[in-house]
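*Asks:* below is the sequence, then the predicted model.
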Amino acid sequence: MWRWIEEHAAARPQATAIGFEGEAIAYAGLQRRILACTAMLAARGIGRGDRVAFLGANHPAQLVLLFACARLGAIQVPLNWRLAAPELRFILEDSGAGLLLATADMAEAAHRALPPGCALLAAEAAEADAPAPAAMGGDDDPVLLVYTSGTTGRPKGALLDQRAVRTNALNAEHAFGLTAADRVLTVLPMFHVGGLNIQTTPALMAGAEVVLLPRFDPAAFLAALAAHRPTLTLLVPAVMQALVAHPGWAAADLSSLRAAGAGSSEVPLPLIEAFHARGVPVQQVYGATETCPIAIVQTRAEALAAPGSLGRPALHAAARVVDAAGRALPDGMPGEIQLRGANLARGYWQAPEATEAAFRGGWFASGDVGVRDAEGRYWFTDRLKHVIISGGENIYPAELERVLRDAPGVAEGAVCGRPDPRWGEVPVLVVVPGEGFDRDALLRHFAGQLARFKHPRDVVVVPALPRTVLGKVQVEALRALARGG
């Protein structure tokens, strides 16, 4: 994948690759930065298979590092800057990262999270004057280790090789009609495969321009629309809701946008209709960290023909719906969605049992329930996994329950999602109070241990948790209690 930038730099050196905070970085300039970063990494002993972490809001330095790692056959570990220091430290230790690059605004957080044996470097100054070594990385080399929240309370690292990233880019190119003439506005965080790989890296493969906003802000987004006239962008439901509710939405000129991708398993139809009413088709994208992520996707025509569907399998991917025994189901019958293709992760980092459970016979078990209709379109219906999706972020109850176990004044407790008009879902504690129970103190207990977006929003007090005869907490009964609370 490192050849993408090298080839565009040779063929169209002055074409803009990245726009960021008033700076236009041409493809030739981007290639120079990549070579300088490659030289710096090599000088620090980074080579094939070594892990290098990145902590920062959206910044050209993350893309420079990604392609430098690709040249060396090294692996980038993007870190979620919303995580608390203990969460970041766990990922750095679990991945075995020997080097952390952090942007200036994340320097303090990086110092707090830094484990022994991991060096820290300013991301903006990650270069060396020495010549870059010869490129070694290829399709078979892992290039991304992206951590996704784990059902056991600890995140798991999905290992994606360069072939997966290239295949994903081809899927995006086909679905969005990406060419060198496009300008992509990236506002979703690139520590997720969605913000990084649904449009951003595919745009660089195509030779298009990427306009980076450090973080999403509705006013900044609308200003970027006017200033840069992007042809494509990627959103999630919480971002779409913030835009539609913004005072500037009605007067905003959206005419440059050919389409907006929507990275979520379920996008509320009223939000889709709000964009369609402004002439912007919403192309839904379905997948997971483990699929890089594009696995099922709508083309522009499909977005207009079947709003709300997930679309059809991407050009270089396959999908099926299966029953509990793994047998393919006929159209119209709900079952688990499974995915296959060269875009799949190799598995989970140092977690063979989890890999075996999720990747079965070449298929990735999504944990989502869906149906395929007679036209071959897929529709999301429910989740098998007990996951909360809040503002586009996955929150696993086990993460909160691990912290809840140490909370004073709680005899027992569990965590589930509650529908929320702004975020889609929010986490709620359902607890049996013990001696010294204090609701406000319980909510404060999560501060500094988990990212703020994972913090519970409410506490529902019950005399006993709903359980099966075997003692397992009944998830649906728990959710009913949370809704009623």
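*Replies:* Received it, and whenever you're ready, just let me know what you need. Numbering: from 1, shown residues only.

*Asks:* CA atoms for contacts and neighbours, from now on please.
*Replies:* Will do.

*Asks:* show me what contacts the residue nearest the centre of the chain?
*Replies:* The centroid of the chain falls nearest to residue 192 when counting by C-alpha atoms, centre = their mean (2.6 Å). Each residue near residue 192 by C-alpha atoms under 8 Å, 6 or more residues apart in numbering is listed here: 78, 80, 146, 289.

*Asks:* which one (most neighbours) among the residues you listed?
*Replies:* The most crowded member of these, judged by other C-alpha atoms under 10 Å, is residue 146 (28 neighbours).

*Asks:* next structured bit after the strand or helix carrying that one?
*Replies:* Residue 146 is located in strand 142-148, with elements delineated by DSSP states H and E. Using DSSP H and E, the helix or strand that directly follows strand 142-148 along the chain is strand 156-161.

*Asks:* also this one, for the comparison:
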Amino acid sequence: MNWELDWLENRARLSPNKDAIIDEKTNNAWTFTELNKRANSTASWLHTRGVKKGDRVALLSPNHISYFDLLFACGKIGAIFVPLNRRLSLHEINEILADCTPVLIGVHQEFESISPHLTNTATFFIGDPSYEELVTFPIGDLPQEEIAETDPLAMIYTGGTTGKPKGVVLSHQSILWNAINTIVSWSLTEDDVTVNYMPMFHTGGLNALTIPVLMIGGTVVIGELFSGKKAVESLNRYRCTTILLVPTMYHMLIQTDEFQNSDFPFMKIFLSGAAPCPMHIYEAFQKKRLAFKEGYGLTEAGPNNFYISPEDAQMKRGSVGKPMLFNSIKLVKTDGCETDTNEVGELLIKGKHAFSFYWNREQATEETWKDGWIHTGDLAKRDEQGFYYIVGRKKEMIITGGENVYPLEVEQWLASHPAIDEVAVLGLPDERWGEMVAAFITLKQSCTIPDEELKMYCESKLGRYKIPKQFIRLAELPKTHVGKIDKNKLKEMSIHS
């Protein structure tokens, strides 16, 4: 093992008795020394099972200590850790297994019933007594094969919202530099504590806060099923200083009595990611004088790319801030030229935290990696002071009657209406205009509002071509596995309705 890459070994030497991981459900805790021993034992066990450098080791599990055991163990022997989206169907999981061909898959006992039906993979079980034997396996000599920074460490599959999931290969370098960049730019310290409710098969759960907090010597509390009430209790109980949630989680959190009644004495900052955040969430935190801000990332880059101070976040609501210390950002128009101030363009990213390639997807890799830059497919603009704002997905931009409509602008305004609970705006086919703007909404309890009133509300802020021609009311908006509103599902619903 290249010892400068095995930062867990070094962190265990520096902070041997500090709690690294706490399980919210059981309250079990592991120090950095104990976490490193588990990783060494797991690495030895994998080695005796014939796992070699470059082999894939998969995991199907809810948030659990095994994510750390296997990630760090794979790092020590040069294997590639592949966390699987537990919310997929058996068919979808088997498609991913057929793509990445792991030599072993760890299956949590919660999924024991589907284990016999997984594609051609040797399994071992997580969460039962046999697993504790595995993580206390006698530590032996590990292979002496050199592991380079650019060798793969993990492969995280994208959500598949624009087609079949793609395996995003992350090297030791990309995970290491995302963490270093985050620690330095966000001023994380060994006193930081976070509770992670993001799914750990997702880059937001594994890489956004979890790895950076551990690397600096802080503590990560493993959360599982999210509820607003439980989150407030855990933030106070474990003296958390920071947390990352998606907007739908914050939407649930701020509506609880526990949120209204807590002062959050230990919290330094609340972070929002994965999707643009509605303004009413900013207002809820400002009302309580709690620091709140947004970030931006994607599986292929980071997922951390910007920094904004809490003070600037209140002044520049909706901004993700400025590029972090060790990465570069530029915005380009369709002709390849860079944008001017306040002009919308595609967001491009460069840095050592970037992914290596898509597994078995050479063409997709070439389409994303161009001239040394990651082309994100996201649209953004930059103001006069250099603060960046995410406008939306390139593929979600609506062209109606030759005019460009960015759904986020319409969503933000509709979400500020007191009767609306959640909203998603997208373009639907229209014979006359090419596309028409449609708004899918859920209403707050006991609220009703006619379309004409909603259109009048939009007219007070938006150009006429931006005003939805349809308002489609639903009991609930469908969500992806990380809690984002699923616009593909909404589009399918509109086609079949």
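*Replies:* The structure has been received and is ready for your questions. Everything numeric here is computed off the predicted structure, so don't read it as measured data.

*Asks:* re the thing from before, pick out the most distant pair among the contacts of residue 192 of the first structure.
*Replies:* 80 and 289 (13.3 Å; C-alpha to C-alpha).

*Asks:* quick check: closest non-adjacent residue to residue 318 of the first structure.
*Replies:* residue 340 (5.1 Å; C-alpha to C-alpha, 6 or more residues apart in numbering).

*Asks:* residues in contact with the residue opposite the one you found in the second structure once aligned?
*Replies:* Aligned against the second structure by TM-score structural alignment, residue 340 of the first structure finds its counterpart in residue 350. Residues counted as contacts of residue 350 of the second structure (C-alpha under 8 Å, 6+ apart) are 327-329, 372-374.

*Asks:* ok, those residues vs residue 114 of the second structure, which is closest?
*Replies:* Using C-alpha to C-alpha, the contacts of residue 350 of the second structure come closest to residue 114 of the second structure at residue 374, 37.0 Å.

*Asks:* the closest one sits in which helix or strand?
*Replies:* strand 373-382.

*Asks:* in the first structure, spot the helix with the most residues.
*Replies:* helix 27-43 (DSSP state H).

*Asks:* mean distance between it and the second structure after superposition?
*Replies:* Once fitted to the second structure, helix 27-43 of the first structure is off its aligned match by 0.6 Å on average (mean C-alpha distance after the TM-score superposition for the first structure).

*Asks:* not counting sequence-adjacent ones, nearest residue to residue 232 of the first structure?
*Replies:* Nearest to residue 232 of the first structure is residue 184, by C-alpha to C-alpha, 6+ apart, at 4.9 Å.

*Asks:* name the nearest residue to residue 176 of the second structure, sequence neighbours excluded.
*Replies:* Nearest one to residue 176 of the second structure, counting by C-alpha to C-alpha, 6+ apart, is residue 353 at 7.3 Å.

*Asks:* the one you found contacts residue 172, correct?
*Replies:* No - using C-alpha atoms under 8 Å, residue 353 of the second structure is not in contact with residue 172, being 9.3 Å away.

*Asks:* more neighbours, these two?
*Replies:* More crowded of residue 353 of the second structure and residue 172, by other C-alpha under 10 Å: residue 353, with 27 against 22.
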